[in-house]
Each structure stands twice: as structure tokens, then as C-alpha cells.
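> only geometry, no sequence info:
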């Protein structure tokens, strides 16, 4: 069989034969196989897991902080409510003005306005009747609260002595107080007697 000159190839025209790299030679991008992609997938997966964990920790931290803030706020609301309601039912004719001033110092809004308008006549009634009333808040619970306002229900008892009942008469009240957060303190904005 005869070979024509146009069918002959020289070393320059021959296709290059590729051989796999020797074991001691580093892999090149052209020579990477499926095994070389595993570390990349592993690192991607590990990065995603770490991102999820960091995000979960941040969310949990914020929730814990919010819970602490709400607990502190609620404690302040209940403390103010107990103080003011106990003061409302603990009035003495010989210290009426001081008792009323303490209540007014923790009042705001409509409650403060109403209280200020009747304080003088109320002090006279206490003096004329020789009123001695001592009371306490037996239980109080927050109905609703946020950083600006709160509503509290309370069970209050008192022993009221006066010129008509020198031995005293026990009284039981259920009160609803609304508080406002003003100038970094909780003040009572309204008090209602509820049945």
C-alpha cells in the first residue's frame, strides 16, 4: 500500500498525547477530578453551618436581653403600683398633707389633676373625721405593659378607723391602675375601683 505525501504526518503535526500527572506532581485545574471537589463542598457546608449557628446565637442573645428588660420593667411597674395604692389606703389625719404629697409625687395626667383639685378638701375630711387608715396591696398583676404604659389589677385591704368607728373597719378593694413611663420613672395616670 502506498502512502501519499499528503497523508503523512510529521512530529509537529501529530496530536499531543496527554499523560496523567505523576504522583509527586501537584494537580492542576485541568487535571482535577471529582475527589478534588470534596474539600470545597465541605468548606462551603461548614461555612453555612457556622453562619446559621452565629445567627441563632445572635437571635437568642437578643431574646434573652429583651426578656431581662421586660422583667426589669415589670418589676418597676409593680413596685410603683404597690407603693401608690398602699399610700392611697394608708392615710392619717395628723399627717394628711404629707400623705397626700407622697401620692401626688407618683401621679401624672388625669389622676394627678383630679388629685390636686381635691387634695385640700380631702385633707379637711381626714382631719374632721379623725381618720386613721392603714392598708396594703395583697396581690398585684400586670394586665398589659409596654415601654410606655402599663395596666395593673390589684387586691388591696385596709383597716379604717375614724370618729364613727374607733375600733376600725376592714375594707377590701380591687383596683385597676394605669401607669405611664415619664422621664425614666413610672407614674400612676389613673386609678379605678373595680367590682
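Received the coordinates, thanks. Please read all numbers here as calculations on a predicted model, not as lab measurements.

> C-alpha only now, for contacts and for neighbours.
Fine.

> Mind telling me what element the most centrally placed residue in the chain is part of?
For the chain, the residue nearest the mean C-alpha position is residue 70 (3.2 Å; Cα atoms, centre = their mean). Assessed by DSSP states H and E, residue 70 sits inside helix 38-88.

> on that earlier part again, which ones are touching the residue nearest to the centre of the chain?
By Cα atoms under 8 Å, 6 or more residues apart in numbering, no residues touch residue 70.

> want to compare, so here's the second one:
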């Protein structure tokens, strides 16, 4: 009997242990299942939390940016509502700058006037030189072209184009020259080969001329060519260019 009781006791104890183990195992499995389900739910909900957190951070960043823009756009105001922040830059010459600008303007105008006058004077001188050159060429032809049959006409033409020293000299010697030409039945025809301006101003021009003169007379009936170099001084008198000096250098 004792033995049977002992065996039953041991069997009951064994069953109790097995039951405890089964309960423990079941509890462990249930706990793991619960943890798995919790992790699964957490995994599903995590993106939402992350997204929500990100949105919150973005909203905060946008708010911060808006605050910064507002701080830059709207200057802080002090008492009375006047802006205290940065003042707009002012660009002005001031009294000294205006005075300097006036001086520069006056100087530039003066230089323009000076250069303009110089240019005008240069143009006037060049024009005067060309006019005197053409007149000298024509006068050289009149001076070297003589025909004894028309001495009065030729002498009058020479005197008409002369002035000053040369006119006085030609007038005083014209009677002797006339007699010499008549006695020798001399004729002459002049041609200007070349001419150029030696010096020039608005009222006085020196012209160098190279003249060929074909001459005939009783001593030499065949035409003879004489070449002369003439330095003629032209002066402007009453708007006309006249020969004041004729030299044979």
C-alpha cells in the first residue's frame, strides 16, 4: 500500500511538473506572440510616426525661414513706428561734388572752344594758301607773257595784280621795259610747270613757281625756251590776293 501510494505520489508530482512546464511553455509562446504582434504594429505605425515627425520638422523649418524673411523684409521699428534697421544707401554728389562737376564742365567747354578755334584757323589758313597758290600761278603766266602788239594791255594786267613793293618797282621801270621790248620786237609766253606753297597764313602766302618761257626777238627769231624759278609773295588786300614781291632766287 505504501508502495502504491508512493508511486501515485511520484506520478502526480511528475504530472504537476509536466503541467507546469506546459504552462510555462504556453506562457512563453503567448508572450513571444504578443511581442511579435507588438513589433508588427510598431513597424506598421513607425513610417507614420516618421512622416509625422518629418512634417513637423519641415513645418518648423518653414516657420523659421518665414521668420527670417520677415526679419529681413520688415525692419525693426523703434519709438514712433520709424524704421531702425538698415538705411537705404544715398547717392549724392554733395556741394563739393557739384562744384567739381561744374569745374570739369567749364574746363571741357573751354578746351572744346580752343580746339574748335584751332581747327577753324587751320582750315582757314589752308584755304587761304590754296587761293593764293592759284592766283600766283595765273599771275606768273601774265608776268611772263608779253606781246609788243598789246603792251598796254599786258602792262595793265601786271600792274592790276601787283601791290606794295613790286607794284612800285614795276611802275617805275615800265617805260624803260616798254622801249626795250619794242626795239627788239620781243615776245614771250609763259607756262607754269610746277608750284608749291613755301609758307602760309590767312593774309600772306609765299609761293615757289617753276616757269617755262618761250621767247622770240629780232636777234633770235627762233623760239628759245627759258626756265625760271620764281619766289612770289602774295598778300591779301581788300579780299584780293596780290603779288607784293617777285624774286628770281
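Cool, got the structure. Here the structure is a predicted model, which means the values were calculated and not measured.

> rewinding a little: kindly state which residue of the second structure is aligned to the residue nearest to the centre of the first structure.
Here residue 70 of the first structure is matched to residue 125 in the second structure, going by TM-score structural alignment.

> So which residues of the first structure form helices?
Assigned by DSSP state H, the helices in the first structure fall at 38-88, 96-105, 109-128.

> Those: which one's closest to residue 138 of the first structure?
Of all the helices of the first structure, helix 38-88 sits nearest to residue 138 of the first structure, with 8.9 Å by Cα to Cα.

> quick one: that closest one to helix 96-105, angle?
160 degrees (axes from the mean of the first three to the mean of the last three Cα atoms, to 10 degrees).

> How much space separates the match of residue 70 of the first structure from residue 146 of the second structure?
Distance of residue 125 of the second structure to residue 146 of the second structure, given as Cα to Cα, to the nearest Å: 33 Å.

> hang on, the earlier thing: what's the most buried one of the helices of the first structure?
Stretch with highest mean neighbour count among those: helix 96-105 (a mean of 17; mean count of other Cα atoms under 10 Å).

> That one: average distance to aligned residues in the second structure?
Superposed on the second structure, helix 96-105 of the first structure shows a mean distance of 0.8 Å to its aligned residues (mean Cα distance after the TM-score superposition for the first structure).

> How far does that helix sit from its chain's centre?
Remark: helix 96-105 of the first structure is offset 32 Å from the chain centroid, using Cα atoms, centre = their mean, to the nearest Å.

> which residues in the second structure does it match up with?
Against the second structure, helix 96-105 of the first structure falls on residues 151-160 (TM-score structural alignment).

> I would like the residues contacting the matching stretch, please.
With Cα under 8 Å, 6+ apart as the criterion, stretch 151-160 of the second structure contacts 139, 142-143, 145-147, 167, 170-171, 174, 178.

> at 7 Å instead, please
The contact list for stretch 151-160 of the second structure (Cα atoms under 7 Å, 6 or more residues apart in numbering) reads 142-143, 146, 167.

> circling back: what about the match of residue 70 of the first structure, distance to residue 205 of the second structure?
Distance, residue 125 of the second structure to residue 205 of the second structure, by Cα to Cα: 9 Å.
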